[in-house]
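Engineer: whatever this is, show me its structure:
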Amino acid sequence: MSDFYKPSIEQIDLIIIGSGPAGLSTALHLLKEDQSLKERLIILEKDSHPRQKLCGGGITRYGLWTLKSLNIPYPLPIPFAVVEDIQIHYRNQTLRLSGDPLFHVFNRVEFDSYLLSVVKERGIKVRENEKVLEISYKPEGVIVKTEKNTYLAKIIVGADGSKGITRRLLTKRSKHNYVARVLELKYPSEEKSPLFLEKQAHFDFTPVTRHLQGYIWSFPSWVDGKPMLNLGIYDARVNKKGKKPNLLPLLEGYLTSLGFDMSHINIMGHPIHGFHPLNHFAAQRTILVGDAAGADTLFGEGIAPALGYGETAAQAIMHALKSNDFSFKNYRLQLLRSKVGRYLMLRWLGAAVSYRFSEFPLYMHALLAVGNLLAHFWHPGALDNVNRTDTKKIERIHHNHQMRT
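Structural biologist: You can find the predicted model right below:
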């Protein structure tokens, strides 16, 4: 074929594949390091925002800190529920943790759309409805073929989640893949319900007696300006030799026993790729972030670690661009030493131990007893402007959102 008929190739320094929290955080952290990168990177998204995304929606204090470090205003101008009281249950025992806030619960659709708007306002190019079809490697860079274009990039960032093409590319031979299972639903509620009034979230680990390696959760949340209960079940599957429970009847039976009418409720499921220190995090000219690299295995927390991955990835990318070394051979060590790496390592160790012994009542009773003892001495520090919830400001956000919808 003559050169006249060959498709043109767009050359770019960096391509971020995926516009969820991990990809957007990586872009924002890169801009924080070097403003000129807004002209040298693009984000590719297979869908268009707002897009449906299954997620519990909780953002812990670590995630709120990360947003604050990116100069994103607080509170975010989208509806969210505040959680100041966490109750962890096992049979007749309860462990309570308090803080202001412990975490916020967002509608993931609205959160991603808002974060994307921040990225666009800061001048980063985002190309939506452009699915990546093929990735190949050449001495001069990475060829990325999409439904619309062909690119040659110095570096690609895999931020396309648990089922994305970049994760499959790097982890297909991995022996350490943890794939957790999640089912979730939204249930109509009222602002006067206890979860909203008391700003509570519940984690019930009682189903570990039925081989679940996880818990059933209930959070307050706002969806399209309406109060909803965010309910679901998480199964970590870190103990691969353990029996695999059927999640749907387990969740339905649990909620029915609490008085929920499940006859017209849509329950949806999705996998979560879990963190392991021996996961494949990088290859030549390629690094993974967010769920593609691995989410928290203990609780299945995804958003806060995803935001944290962005900081570490940006540092590694800046070093690669300055040194012209695109091997990312030190990315694993850099990641494990970072804030997000330490955060995920602690959760991974907790999951590796707890979910191997969680079927033993003596272990669970002892764990909650120790937890209650430690809770008396645990007082989360202030988050500066994030530590106190401005109730009137949040009420205005909800009112303005309802007026728009």
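
Engineer: when you work out contacts or count neighbours from here on, use the C-alpha atoms and nothing else.
Structural biologist: Fine.

Engineer: now the helix or strand containing residue 399: buried residues?
Structural biologist: In this assignment (DSSP states H and E), residue 399 forms part of helix 391-404. By 16 or more other Cα atoms under 10 Å, the buried positions in helix 391-404 come out as 394, 397, 398, 401.

Engineer: and for stretch 81-88?
Structural biologist: For stretch 81-88, a neighbour-count test (16+ other Cα under 10 Å) marks 81, 82, 83, 84, 85, 86, 88 as buried.

Engineer: take the residues you listed and lay them out in JSON lines including secondary structure and distance to residue 96.
Structural biologist: JSON lines is the format used below for these (DSSP: H, G, I helix; E, B strand; the rest coil; distance: Cα to Cα, whole Å):
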{"residue": "81", "secondary structure": "strand", "distance to residue 96": "19"}
{"residue": "82", "secondary structure": "strand", "distance to residue 96": "16"}
{"residue": "83", "secondary structure": "strand", "distance to residue 96": "12"}
{"residue": "84", "secondary structure": "strand", "distance to residue 96": "10"}
{"residue": "85", "secondary structure": "strand", "distance to residue 96": "7"}
{"residue": "86", "secondary structure": "strand", "distance to residue 96": "6"}
{"residue": "88", "secondary structure": "strand", "distance to residue 96": "6"}
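
Engineer: the structure of the following sequence is requested for comparison with the preceding one:
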Amino acid sequence: MVNMYDVIVIGAGPSGSMAAYVAAKLGLRVLILDRFRFPRIKPCGGGLTQKSVALLKGLGIELNSVVRDTCKRVIIVNNAGSFLLMDNDPIISIVSRDEFDNYLLSSALEMGADYLVDRIVGVDVHGEYVNAIGMNDTYVSKYVIAADGANSVIARQLGNDIRRGTAMAFMTIAHGNYLNDVCVIDMTRIKWGYSWVFPRGDGEYDVGIGSIRWGDYRTQLIKYVSDVGLREGEVRGHPIPIKARDRIVSKRIALVGDAAGLADPTTGEGIFYAMYSGALAALTLRHSSSPVEFASNYLGIIKPLIKNLSLAYYLSLGTYGIDHLVMGRLGISAFSISSTRNLIKRIMSGSAWYYQVPMSMIKFSVLKGPQVILKGILHG
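Structural biologist: So this is what the prediction gives:
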């Protein structure tokens, strides 16, 4: 007799584990399939924003055991200078992705989800069920939540061009002695992106570089690590999908996280959007009575997030282009005014959305920018 699940989750990263956790918590029979046995290595900056921590806490998942270090101060560097973000609570909490992802998967298993290791090569949708076709076996469920990452097999099968709108980042775990209680984001090391240094404790630092333009930035990363006085480890690259897929849902299949193209083009943050979309897909599934209703409900609930990230893409062009490359060379930046810095903190905490950002930058550019330029001319 075929073992029929309510939902199969393909991929056990943050989006998949969160979808499985929520679905199991809501009483659904869940199978997680991933090609790797966890824990496994995952190249990533490993920085959790306040909204990521809040989301997990709201779902009953505490992170204290897997947080390596925290930053209550974040230094942002661009052509206009250095700007400091500060908060009483950690702005960024740093995790090691092998530990963090395994912890989320374990949380889903504790909630009652099943987990098997298999490489899924496609899905076959029938009238009343879906076959998830693996290298080892075929698995049957009523629905599939595809969380199989930036190179998603399922996204491609739905007709998406998975290379469209993809950024690229490289990272390494470096060793040495640098700033231990501060996270650094430096836009001067690469065009249309930034480099970062996140402390992990015990002399370890997650150091990386990424851009919204696809490219091989290994050489720039190795130089950056050397310039800040650290020793690089193994360099790993990873794509970051920064534009939503054209098709993210069918009657019995939903894409979440990187598979759906849900990463922040301005910050490169993907973990929050992965977990959030995974939770939304599971919640939608539990409260939908038919495949048509599921597809409609998921699309309706995910659209505001897609619109927000679409706006973030255009904002990234302003942040890395106009503000950094143009105004920054004149010694001017929107980061110099407190309202912009506070807005960034609010976005990272989840208390504000991107539609509020452009007005802050526009006001600065139009009202403050000419005044600063004129003052510089008059005073030599």
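
Engineer: re the thing from before, distance to residue 135 of structure 1 added to the buried residues of stretch 81-88 of structure 1, as TSV?
Structural biologist: What follows is the buried residues of stretch 81-88 of structure 1, written out as TSV (distance: Cα to Cα, whole Å):
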residue	distance to residue 135 of structure 1
81	40
82	41
83	42
84	45
85	46
86	43
88	44
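
Engineer: the residue nearest to residue 373 of structure 2 when sequence neighbours are not counted: neighbour count?
Structural biologist: Closest residue to residue 373 of structure 2 apart from its sequence neighbours, by Cα to Cα, 6 or more residues apart in numbering: residue 330 at 7.4 Å. By other Cα atoms under 10 Å, 16 other residues sit near residue 330 of structure 2.

Engineer: just the one 5 residues further on next, same as before
Structural biologist: For residue 335 of structure 2, the neighbour count with other Cα under 10 Å is 25.

Engineer: can you check residue 280 of structure 1 too?
Structural biologist: Neighbours of residue 280 of structure 1 (other Cα under 10 Å): 24.

Engineer: any idea what it aligns with in structure 2?
Structural biologist: Applying TM-score structural alignment, one finds that residue 280 of structure 1 aligns to residue 247 in structure 2.

Engineer: so is its match in a helix, a strand, or just coil?
Structural biologist: coil (DSSP: H, G, I helix; E, B strand; the rest coil).

Engineer: hmm, back to that, quick one: the residue nearest to residue 373 of structure 2 and residue 193 of structure 2, what's the gap?
Structural biologist: In this structure, residue 330 of structure 2 and residue 193 of structure 2 are 19 Å apart, going by Cα to Cα, to the nearest Å.

Engineer: likewise residue 30 of structure 2?
Structural biologist: Taken as Cα to Cα, the span from residue 30 of structure 2 to residue 193 of structure 2 is 38 Å.

Engineer: try residue 69 of structure 2
Structural biologist: Distance from residue 69 of structure 2 to residue 193 of structure 2, by Cα to Cα: 24 Å.

Engineer: please apply the same query to residue 259 of structure 2.
Structural biologist: 22 Å.

Engineer: between the two, point out the one with more neighbours.
Structural biologist: residue 259 (30 against 27).

Engineer: element containing the aligned residue in structure 1 for residue 32 of structure 2?
Structural biologist: Residue 32 of structure 2 maps onto residue 43 of structure 1 when the alignment is built from TM-score structural alignment. Assigned by DSSP H and E, residue 43 of structure 1 belongs to strand 41-44.

Engineer: surely the match of residue 280 of structure 1 and residue 160 touch.
Structural biologist: Yes - with contact defined as Cα atoms under 8 Å, residue 247 of structure 2 counts as touching residue 160 (6.5 Å).

Engineer: so what's the residue count around the aligned residue in structure 1 for residue 119 of structure 2?
Structural biologist: In structure 1, residue 119 of structure 2 lines up with residue 131, judged by TM-score structural alignment. As a burial measure, residue 131 of structure 1 scores 18 neighbours (other Cα under 10 Å).

Engineer: so residue 131 of structure 1 makes contact with residue 149?
Structural biologist: No - here residue 131 of structure 1 does not reach residue 149: they are 9.8 Å apart, not a contact under Cα under 8 Å.

Engineer: against residue 249 of structure 2, how distant is residue 260 of structure 2?
Structural biologist: Relative to residue 249 of structure 2, and taking Cα to Cα, residue 260 of structure 2 is found at 9 Å.
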